[in-house]
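Student: pasting the sequence and the predicted coordinates here, then a few questions.
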Amino acid sequence: MNGQMRAAIVDRYGPPESIRIETLPRPDPRHGEVLVRVESAAVTSGDARLRAGRFPRGFALPARLAIGVRGPRHTIPGVVFAGRVVSRGAGVDDFAIGDRVAGLTGARLGAHAEYVAVRASAATLIPESVSSPDAAAALFGGSTALSFLLHRAQIGEGQSVLVNGGSGSVGTAAIQLAARAGAIVTALSSAPNHELLRRLGAAETIDYRTTPAASVPQRFDAVLDAVGNLRRADGLRLTAPSGSVILAVAGLWDTATARGRVIAGPVPERREDFATILALVASGDFDPLTEVIGGLDALPEAHRRIDAGRKVGNFVVTL
């Protein structure tokens, strides 16, 4: 396909101001891929960490060797998209031209652009009643929390869950999904967010500034750390004897040794999980907490707010 597109570029690790907007050739879909005209894309804490070259403990060297020593090899950032299919590669017959789709791009990134070529298997149809910004906002935190809490920890009716970092993308999704499954949720965040977290389903809220996660006196069936500041040992101390510690932002050692009661590692990008989350958005049972920041030119501002810890819910740029 001929043509050009505007896209964000990060080719050197650095501050938010290092993000540039350039005009690049439009990609062509390969076998098994669809080309999507991006309407909305999420801006996540993971995007900000990658831009800055900030990696979880122990991952700095292996991540730079795998991703890029001085900057990302895949220079267009962004992993969550929502838009319309404009062309299909060979072997794709489950989407039609014009279908509204959303999904994740994985390690290839590329969602912060006017067009992105993605595996058809990593995309799902957007329900008619769900807007593109809400679809993009819901998927990252929603699919992460769904995989960790419901698929792997198998949280259910009457169980207790502690969410450390309750106001971010993963935290707000975890509160909603756990509460919907019948769990009793305790959420840690700064006090100004407590009313919101109770509305989402938290039975109890704790101000982490006065009571850090490691100092919480209760014991839980599952502890989910969505921040990356909870040590494995503290997480295990906070759980009941058969409880699970979920390290959503784990260092290298914790990731490599996670087994049994400790859950860590990458989250699979499953179309059926995306469809589950979007169906909950459509039914009104999941609030994506969408904040549209602006267009591609607003990306530096979104990254500045993430770096400053001022992100509540999900940031989205619209194209």
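Tutor: Looks like it arrived, so ask away. Since the structure is predicted, the reported quantities are computational estimates derived from the model, not experimental observations.

Student: from here on, contacts and neighbour counts on C-alpha atoms
Tutor: Will do.

Student: which ones are touching Ile277?
Tutor: With CA atoms under 8 Å, 6 or more residues apart in numbering as the criterion, the residues that contact Ile277 are 138-139, 142-143, 286.

Student: what's the farthest-apart pair in those residues?
Tutor: Maximum pairwise distance in the contacts of Ile277, criterion CA to CA, is 12.0 Å, between Ser143 and Phe286.

Student: between these two, point out the one with more neighbours.
Tutor: Legend: neighbour count by other CA atoms under 10 Å for Ser143 and Phe286, higher for Ser143 (26 against 20).

Student: put this next to the previous one:
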Amino acid sequence: MKAWFARRYGGPDVLCLEDMAMPAPGPGQVLVRIHATTVNSGDVRIRGCNFPPGMKTLGRLALGWNGPRRPVLGTELSGMIEAVGSGVVGFAPGDAVYAFPGMRQGAHAQYIVLPETGAIAHLPAGLDVHTAAALCFSGTTALHYLGKADVRPGQTMLVLGGSGAVGMALIQLARHQGIAVTATTSAPNLPLVQSLGATPINYRSVDLARLGQRFDVVADTVAASDFATAQTLLNPGGRYLAIAGGIREMLQSLRPGARGTRMIAGPAAESRDAVIALGRLASEGHFRPHIERVFPFAELPAAHAHVDSGRKRGSVVVSVID
């Protein structure tokens, strides 16, 4: 089988397509033939050692000092069960599935072994493999932060970075929960953000400080703000979600702000229940990732370069099979 390796940190040029031994599922494990995966902000951050402020040393200690300790990147996928190990009862060869290896990674390959009890689920009817592959990274992040914010129907939320994968997931999942959403984006993406049910704002032409509107939640997906600024946009008791924050935000989140406001920061939990819920929400039409581009497996470094450019809208999918 073939897989893309990042054996050192750097740009997309560090990625090498190599042959590796076909893995075999052990007891309680399944072997998945990957049909599609994604390149997301987490992948390029690990590949480039581009961690949030204050997190570079911790990131290298956790992920590898001179290069990724797990050199085959990739956090999410869709595919088909190729084989199962002893004791597996929930899956059988031929089952269509989607999965979220998350920080275990390994999805930028033709095959992967996953635990049956991990973040893997049967593909709901009506979902294509590209959509299914893009469900989990953005979706689990959005569900995690919406849960931490304890959002309620009738509340209001401002999303900073509404046209990224996480921003779009937040808009859709918050709207499904009865939240009125306003979202910032660039002028070309205003119609896209509006089509998801949010009130769009061109961040280049509108000064949020002069907006004259306050929100129950400010969700910052692109590190465009900080807690001090966000407090001027929050209602009393409001929550600032520092989704792209680093160690500083994690430390600041330990202390409440003015008027009962608070900041929520830190990595999103990787939950099997969330993965299953996302499949259900997608099949019911409440959440669909916006897929901007699909790259062939042989051009995975080009997908990394596109995400690096900062001009990505929604999700970038890589088709692993022809």
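Tutor: Good, I have the coordinates. Remember, predicted model here, so these are calculated numbers, not experimental data.

Student: before we move on, the earlier item: out of the contacts of Ile277 of the first structure, which sit inside helices?
Tutor: When helices are assigned by DSSP state H, the members of the contacts of Ile277 of the first structure inside them are 138-139, 142-143.

Student: so which of those wins on neighbours?
Tutor: The member of these that has the most neighbours, counting by other CA under 10 Å, is Leu139 with 30 neighbours.

Student: now it: closest residue in space that isn't a chain neighbour?
Tutor: If you skip the residues right next to it in sequence, Leu139 of the first structure has Phe274 as its closest partner in space, 6.2 Å away by CA to CA, 6 or more residues apart in numbering.

Student: look at that neighbour and give its secondary structure.
Tutor: Recorded secondary structure, Phe274 of the first structure: helix (DSSP: H, G, I helix; E, B strand; the rest coil).

Student: follow-up on the earlier one: between the contacts of Ile277 of the first structure, which sits nearest Leu24 of the first structure?
Tutor: The closest of the contacts of Ile277 of the first structure, once distances to Leu24 of the first structure are taken by CA to CA, is Leu139, at 26.7 Å.

Student: from Leu143 of the second structure, how far off is the aligned partner of that closest one in the second structure?
Tutor: Structural alignment (TM-score structural alignment) places Leu139 of the first structure against Cys136 in the second structure. If you measure Cys136 of the second structure against Leu143 of the second structure using CA to CA, to the nearest Å, the figure is 10 Å.

Student: same check, this time on Ala209 of the second structure
Tutor: When CA to CA is the yardstick, Ala209 of the second structure and Leu143 of the second structure sit 28 Å from each other.

Student: next one: Ser225 of the second structure
Tutor: Counting by CA to CA, the gap from Ser225 of the second structure to Leu143 of the second structure is 21 Å.

Student: neighbour count: these two, which is higher?
Tutor: Remark: of Ser225 of the second structure and Leu143, Leu143 carries more neighbours, 24 against 16, as counted by other CA under 10 Å.

Student: quick one: that one and Leu173 touch, right?
Tutor: Yes - applying CA atoms under 8 Å, one finds Leu143 of the second structure in contact with Leu173, separated by 7.4 Å.

Student: residues touching Val318 of the second structure, list them.
Tutor: 36-39, 294-297, 300, 303.

Student: hey, where'd the helices end up in the second structure?
Tutor: In the second structure, the segments counted as helices under DSSP H are 41-48, 56-63, 129-133, 136-149, 165-176, 190-195, 227-231, 247-252, 272-283, 300-308.

Student: on that earlier part again, residues near the residue nearest to Leu139 of the first structure, how many?
Tutor: When neighbours are counted by other CA under 10 Å, Phe274 of the first structure registers 25.

Student: setting the sequence-adjacent residues aside, check what's closest to the corresponding residue of the first structure for Leu127 of the second structure.
Tutor: Leu127 of the second structure maps onto Val130 in the first structure when the alignment is built from TM-score structural alignment. Of all residues beyond its chain neighbours, the one nearest Val130 of the first structure is Ala282 (5.7 Å), with distances taken as CA to CA, 6+ apart.

Student: one more: Asp234 of the first structure?
Tutor: Once chain neighbours are set aside, the closest to Asp234 of the first structure by CA to CA, 6+ apart is Ala214, at 5.6 Å.

Student: JSON lines please, covering the contacts of Ile277 of the first structure and showing distance to Ala226 of the first structure.
Tutor: What follows is the contacts of Ile277 of the first structure, written out as JSON lines (distance: CA to CA, whole Å):
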{"residue": "Ala138", "distance to Ala226 of the first structure": "16"}
{"residue": "Leu139", "distance to Ala226 of the first structure": "16"}
{"residue": "Gly142", "distance to Ala226 of the first structure": "12"}
{"residue": "Ser143", "distance to Ala226 of the first structure": "13"}
{"residue": "Phe286", "distance to Ala226 of the first structure": "18"}
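
Student: between these, which is nearest Asp99 of the first structure?
Tutor: When these are ranked by distance to Asp99 of the first structure (CA to CA), Leu139 comes first, at 17.7 Å.

Student: who's in contact with that closest one?
Tutor: By CA under 8 Å, 6+ apart, the residues touching Leu139 of the first structure are 80, 103-104, 274, 277-278.

Student: list which of those are still in contact in the second structure.
Tutor: Using both residues aligned by TM-score structural alignment, their matches' CA atoms under 8 Å as the contact test, the members of these still in contact in the second structure are 80, 103-104, 274, 277.

Student: I figured Arg45 of the second structure hits Phe51, correct?
Tutor: Yes - the pair Arg45 of the second structure / Phe51 is scored as a contact, 6.1 Å apart, by CA under 8 Å.

Student: so which of the two has more stuff around it?
Tutor: Neighbour comparison, Arg45 of the second structure and Phe51: the larger count goes to Phe51, with 19 against 15 (by other CA under 10 Å).

Student: mind telling me what the more buried one corresponds to in the first structure?
Tutor: That one, Phe51 of the second structure, aligns with Phe55 by TM-score structural alignment.

Student: now swap in Asn189 of the second structure and tell me
Tutor: Asn189 of the second structure maps onto Asn193 in the first structure, by TM-score structural alignment.

Student: which non-adjacent residue is nearest that match?
Tutor: Closest to Asn193 of the first structure by CA to CA, 6+ apart is Ser167, at 6.7 Å.

Student: I'd say that neighbour and Asn314 touch.
Tutor: No - counting by CA under 8 Å, Ser167 of the first structure stays clear of Asn314, with 9.5 Å between them.

Student: got the contact list for Pro256 of the second structure?
Tutor: Contact partners of Pro256 of the second structure, counting by CA under 8 Å, 6+ apart, are 262-263.

Student: can you do 6 Å?
Tutor: Pro256 of the second structure sits next to Arg262 when contact means CA atoms under 6 Å, 6 or more residues apart in numbering.
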